[in-house]
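Q: need the 3D shape of this:
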Amino acid sequence: MSHSPWWRGAVIYQIYPRSFLDTDGDGVGDLPGIVDRLDYVASLGVDAIWISPFFKSPMADFGYDIADQRAVDPLFGTLEDFDRLLAKAHSLGLKVMIDQVFSHTSDQHEWFRESRQSHDNPKADWYVWANAREDGTPPNNWMSLFGGVAWRWEPRRCQYYLHNFLSSQPDLNFHNPDVQQATLDYVRFWLDRGVDGFRLDSINFCFHDAQLRDNPPKPADKRVGRGFSADNPYAFQYHWYNNTQPENVAFLERVRTLLDRYPGAVTLGEISSEDSLATTAEYTSGNRLHMGYSFELLVDDFSAGYIRDTVSRLEAAMTEGWPCWAVSNHDVRRAVTRWGGEHPPAQLARMLVAMVCSLRGSVCIYQGEELGLPEADVPFEALQDPYGITFWPNFKGRDGCRTPMPWTADASAGFSAGQPWLPVPDAHRALSVAAQEADPDSVLNAFRAFMAWRRTQPALVGGDIAFLETAEPVLAFVREADGTRLLAAFNLSPGDAEFVLPAGEWEVLEGHGMPGAQVEAGRARLSGYGVFYARAA
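A: The predicted model follows:
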């Protein structure tokens, strides 16, 4: 285990910089704010941080619409601020991963500004351009994930350009080798600066079908997706041609070849396709991505059967790669609300941390998850997310999981001296870092205790996994490494639950800081949202 790469079994703490800490009073978090709170992050016992985009951007999609991949947006600070962040994180033993958005740019990017001018400029073929049909309509039926058709008319070229997301996020043409090389060049820029890895946003969206074939319709009973609602017309199609094309595999191998020149550098790909588990297995096999990250546990379905089936299917398909799991991020409702309702109990927050950190793979923990923060109810007039504004009230967007980090219980939660860009709910101020650090029984202190304990359990960090057939609501599996077998069980309900231990002698493990279980005559009784660990004698 000591020779395993640092990222295998790592716990990666996601920082959404707009909402972490504001140091200049403009109501938006910044890089100096991250620097100021890195000691706190290190105290959690995590291995790395992943920082969502902080690059130059008009912020139509809050940084995922990049106008310059090598520049820090002044809203967040400077390159020198990033260098300070990197140096301090490394001094604290934290690896630093940053977002990269390959598939598209902002329409304010100099590449697109040039490309849109004519059919014969040097960047003319850097984006996905297509002629209208004879009746002037778009070239095919592809839809944007953010609502409506995925094509926008550009009068300067008298052509449509493709945008899988916002119309201000034109898709790059990765069939052009110059685009691939330019992408590798800016990845190298950050590697040379010292970053330890990249979270690759929407990595399966780089290539499109060169023939621009129509996506086939999807039956109404199949209109479910990861990260979008069934009333979004995007759900009305099988997305066979606007993403996840076979050419993407060779490009991922080029990315991996580059990273292999930087010992320890790692890629974590976000994957959302028609079969995300199969794509994750494909993209992490051979000399491609180091890890895959999908939306499969970021859904409303919360049952032992669903989790067991999802992880087992990926395990069966992923014969070479390494998974990364998450139950919360900046794009979905917070887990304790999705799975615990409007007033989720603290026990649920504790159990979820233990459960996701006990699965085989690495783990992404979203800021505030260590506090058990519920989803914030942001009123329509305070919404910032264009996705939520478009689909209100059926879908309220992503602002509810992006509200500022509550450091204290005061009016702005210790986040800013100014007006925070999103309101901080009362429920979050009550769960502030300051309040929880003063409470020995808090979710935060349980999180720290569990992370410290997990580091002492090699089977949890890097071992194999085998699920046990248990009745709802108990999820149970055995992790094994170097001859040590560790049993883990989780009660996914608020009421007591029992399960029968596997045959053999089991030594109950303590010290993990989680609500526990009572064992008698080969049976374990777990309290509501209880956790149980034992080692084979």
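Q: only C-alpha atoms for contact and neighbour calcs from this point on.
A: OK.
Q: where does L487 sit: helix, strand or coil?
A: The three-state assignment at L487 reads strand, by DSSP: H, G, I helix; E, B strand; the rest coil.
Q: so how many other residues sit close to it?
A: 26 (other Cα atoms under 10 Å).
Q: now N121
A: 12.
Q: ok, it touching W111?
A: No. Taking Cα atoms under 8 Å as the definition, N121 is not a contact partner of W111, at 10.6 Å.
Q: I figured Y16 hits I365, correct?
A: No. Contact criterion Cα under 8 Å: Y16 and I365 do not qualify, at 11.4 Å.
Q: distance of V363 from A317?
A: Using Cα to Cα, to the nearest Å, V363 is found at 19 Å from A317.
Q: of those two, who's got more company?
A: Taking neighbours as other Cα under 10 Å, V363 and A317 compare with V363 leading, 26 against 17.
Q: OK, contacts around the residue lying closest to V128 once chain neighbours are set aside?
A: Of all residues not flanking V128 in the chain, N173 sits nearest, at 5.1 Å (Cα to Cα, 6 or more residues apart in numbering). Contact partners of N173, counting by Cα atoms under 8 Å, 6 or more residues apart in numbering, are D125, W126, Y127, V128, V179, C206, F207, H208.
Q: one more, for comparison:
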Amino acid sequence: MAEWWRGGVIYQVYPRSFQDSNGDGVGDLPGIIRRLDHIASLGVDCIWLSPITQSPQADMGYDVSDYREVDRLFGSLHDFDSLVAQAHARGIKVIMDQVVSHTSDLHPWFEESRLNRTNAKADWYVWADPLKDGSPPNNWPAVFGGRAWEWNPTRGQYYLHNFLASQPDLNFHNQDVQQAVLDVMRFWLERGIDGFRLDTVNYYFHDKKLRSNPPNKLQEHLPYAVNPYDMQEHKFSKSQPENLDFLRRVRKLLNEYPGTTSVGEVGDSHKSVQLMAEYTSGGDTLHMCYGFDFLGPDFTAAHFRTRIEQFFKAGPDGWPCWSFSNHDVPRHLTRWAPHSQSLSNLGRQTAALLLSLKGSVCLYQGEELGLTETDLLFEELTDPRGIRFWPEDKGRDGCRTPIPWEAGEPPNGFTTGTPWLPIKAEQAALNVAAQNADGASMLAFYRQILVWRRAHPVLCDGDIAFYKTGEPVLAFRRLGDGETMLAVFNLSGEAREVAVTGLPNGTEPEPISQSAVLARKSLALGPNGYAFFALPADAPAVKVSYKP
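A: Modelled structure (predicted):
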């Protein structure tokens, strides 16, 4: 069976904000079903569903209280089955979030574990005695602020929580926990799911000795961090070597269900690319991984080039899944706006770049509309991170606001009620209905470039080789059996002249190129311009150079 995921395009649906079907202001599974034709029109391969399982929603579903039940906020198991069936009927795969590094404190496993030190699940979570002065066993911080340890008076111990105190960490050193997690995955595989996105996949194991983390050397010369979590190198609290053996168990399970896949989220600023390669190499661990290297503020040729080269050097047979936006970070058009004079040009350029890198691709809902980050007031926030660190860190709500489907006043066809997060004028102006009627819209461009990408298989599975160009020019070749694709990007808001020699006579930029004019040995690229050249595999070597 062909590996559909290798070079595939995954479309992330954040269910709360996609489409509401019952007027409660929160998106749901029937709403997603209603909008499946929109997703299908893009030409993507797969949908990734952010959490839909039962949860008190303290962290918007990333705190699971029942792994085998759909939260009533989103619908029912019947709705889930219908969504999968109707997506499959359109040729679209469906993967779902599995949030198994931690649970909700309302999960029955934790409710039993917290009772005493002798119950059947006493060791299913990470418990530790206090130090003699009553303080936690080490210096580990929580991602959402404060210590990663919460006191439980019933057991007279602390429990570990890498995120909220209501999200206790499972103890993966316990084989029973591993088996319970695998059983949960099997439950969904039996229902027809095509795989999983594994949340915080490098957080599963902790150091058994509970050693304290060292300081973050990259932070020590700065006056302070907005979040103290960034002031440590998380050497012992996550990214432990034992993780690999468990990931092999996950892959073995998935191998029982041909055609299924896995994509792991790696959150580790010190060795993200290294772990991505490690977790996907050898053919017996995860199929794909993504990190946060391209989800931050860096927008330079050197950054893109070095991260991709580092990945394939560390794991030549590993496979990345690249993305520029998701539900955890500000939308990339807002992050990278300083590098452009036109968000329209930037949106097209970043789509072209993402869809031409070696690896699989994840698009976040609304990306195809050119949505920017929503500017919210403090009283409009729901995200616990944003509420805690406001205003220096406004949290994740700004990238999670609902999709504007129709023109006019909010809620723009998303709901008949009051949306859980507001739709503001800047986002409403980019609604789907208006863009569907405009052949020159961002939405039309995404449809065009995804069709174009499919017409050039080298972009899905070919090798990649970079030119050593000066900033702000990024240039590389994609190399396949029957075709070579040359790509050149001007990552700035000013025009640039790039030297290009060796192109066969009569070669012209591909139609999907933007603001690109080839004249003899010079390629003129306008602001955020880019050019693709499709060449036969046996074409002479092409040289690309740029000096600032």
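Q: where do the helices sit along the stretch 1-150 of structure 2?
A: 29-34, 36-42, 77-89, 108-113 (DSSP state H, counting those that start in this stretch).
Q: export those helices as JSON lines, with columns for distance to M185 of structure 2 and mean neighbour count.
A: Compiled in JSON lines, the helices of the stretch 1-150 of structure 2 are given as follows (distance: least, Cα to Cα, whole Å; neighbours: other Cα atoms under 10 Å):
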{"stretch": "helix 29-34", "distance to M185 of structure 2": "20", "mean neighbour count": "22"}
{"stretch": "helix 36-42", "distance to M185 of structure 2": "24", "mean neighbour count": "16"}
{"stretch": "helix 77-89", "distance to M185 of structure 2": "15", "mean neighbour count": "16"}
{"stretch": "helix 108-113", "distance to M185 of structure 2": "17", "mean neighbour count": "18"}
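Q: R454 of structure 2 is nearest to which of those helices?
A: Taking Cα to Cα, helix 36-42 is the member of these nearest to R454 of structure 2, at 11.8 Å.
Q: residue range for the closest one in structure 1?
A: The alignment of helix 36-42 of structure 2 onto structure 1 (TM-score structural alignment) spans residues 38-44.
Q: kindly provide the distance from the residue most central in space within structure 1 to E369 of structure 1.
A: Centroid-nearest residue in structure 1, with Cα atoms, centre = their mean: N329, separated by 5.0 Å. Taking Cα to Cα as the measure, N329 of structure 1 falls 9 Å from E369 of structure 1.
Q: ditto for H104 of structure 1
A: Distance from H104 of structure 1 to E369 of structure 1, by Cα to Cα: 29 Å.
Q: how about D496 of structure 1?
A: For D496 of structure 1, the distance to E369 of structure 1 - Cα to Cα - is 24 Å.
Q: also P345 of structure 1?
A: 13 Å.
Q: then F102 of structure 1?
A: 28 Å.
Q: ok so, going back, with neighbour numbers in mind, choose between D496 and E369 of structure 1.
A: E369 (24 against 15).
Q: where does the longest helix seen in structure 1 end up in structure 2?
A: Taking DSSP state H as the criterion, structure 1 has its longest helix at helix 177-193. Alignment of helix 177-193 of structure 1 against structure 2: residues 175-191, by TM-score structural alignment.
Q: what do we get in structure 2 for R333 of structure 1?
A: Matched to structure 2 by TM-score structural alignment, R333 of structure 1 sits across from P330.
Q: count the neighbours of its match for me.
A: Neighbours around P330 of structure 2, by other Cα under 10 Å: 25.
Q: quick one: which helix or strand includes I389 of structure 1?
A: Here I389 of structure 1 sits within helix 386-391, counting by DSSP states H and E.
Q: give the aligned range of that helix in structure 2.
A: With TM-score structural alignment as the criterion, helix 386-391 of structure 1 aligns to 384-389.
Q: got it, and stretch 291-307 of structure 1?
A: With TM-score structural alignment as the criterion, stretch 291-307 of structure 1 aligns to 288-304.
Q: what does stretch 74-94 of structure 1 give?
A: Against structure 2, stretch 74-94 of structure 1 falls on residues 72-92 (TM-score structural alignment).
Q: how about stretch 11-20 of structure 1?
A: Under TM-score structural alignment, the match for stretch 11-20 of structure 1 is residues 9-18.
Q: any residues touching stretch 29-48 of structure 2, and which ones?
A: 4-5, 8-13, 15, 18-21, 74-75, 79-80, 83, 86-87, 90-97, 197, 446-447, 450-451.
Q: could you redo the last one with a cut-off of 6 Å?
A: 8-13, 19-21, 74-75, 83, 92-96, 447 (Cα atoms under 6 Å, 6 or more residues apart in numbering).
Q: what's the answer for stretch 415-422 of structure 2, then?
A: With Cα under 6 Å, 6+ apart, stretch 415-422 of structure 2 has contacts from D20, G23, D24, G25, V26, T401.
Q: wait, what's in contact with the fourth one?
A: Counting by Cα under 6 Å, 6+ apart, G25 of structure 2 makes contact with T415, G417, T418, P419, W420.
Q: most neighbours among these, which one?
A: If you count neighbours using other Cα under 10 Å, the busiest of the contacts of G25 of structure 2 is T415, which has 25 neighbours.
Q: ok, now how distant is I51 of structure 1 from I15 of structure 1?
A: 5 Å.
Q: and these two? Which one has more around it.
A: More crowded of I51 of structure 1 and I15, by other Cα under 10 Å: I15, with 23 against 20.
Q: contact partners for the more buried one?
A: I15 of structure 1 neighbours (Cα under 6 Å, 6+ apart): I51, Q367.
Q: quick one: the helices in the stretch 251-400 of structure 2, in order.
A: Counting by DSSP H, counting those that start in this stretch, the helices of the stretch 251-400 of structure 2 are 272-280, 301-314, 332-335, 343-354, 384-389.
Q: which among the ones you listed is found nearest to L535 of structure 2?
A: The nearest among these, by Cα to Cα, is helix 343-354 at 17.7 Å.
Q: sounds good, over and out.
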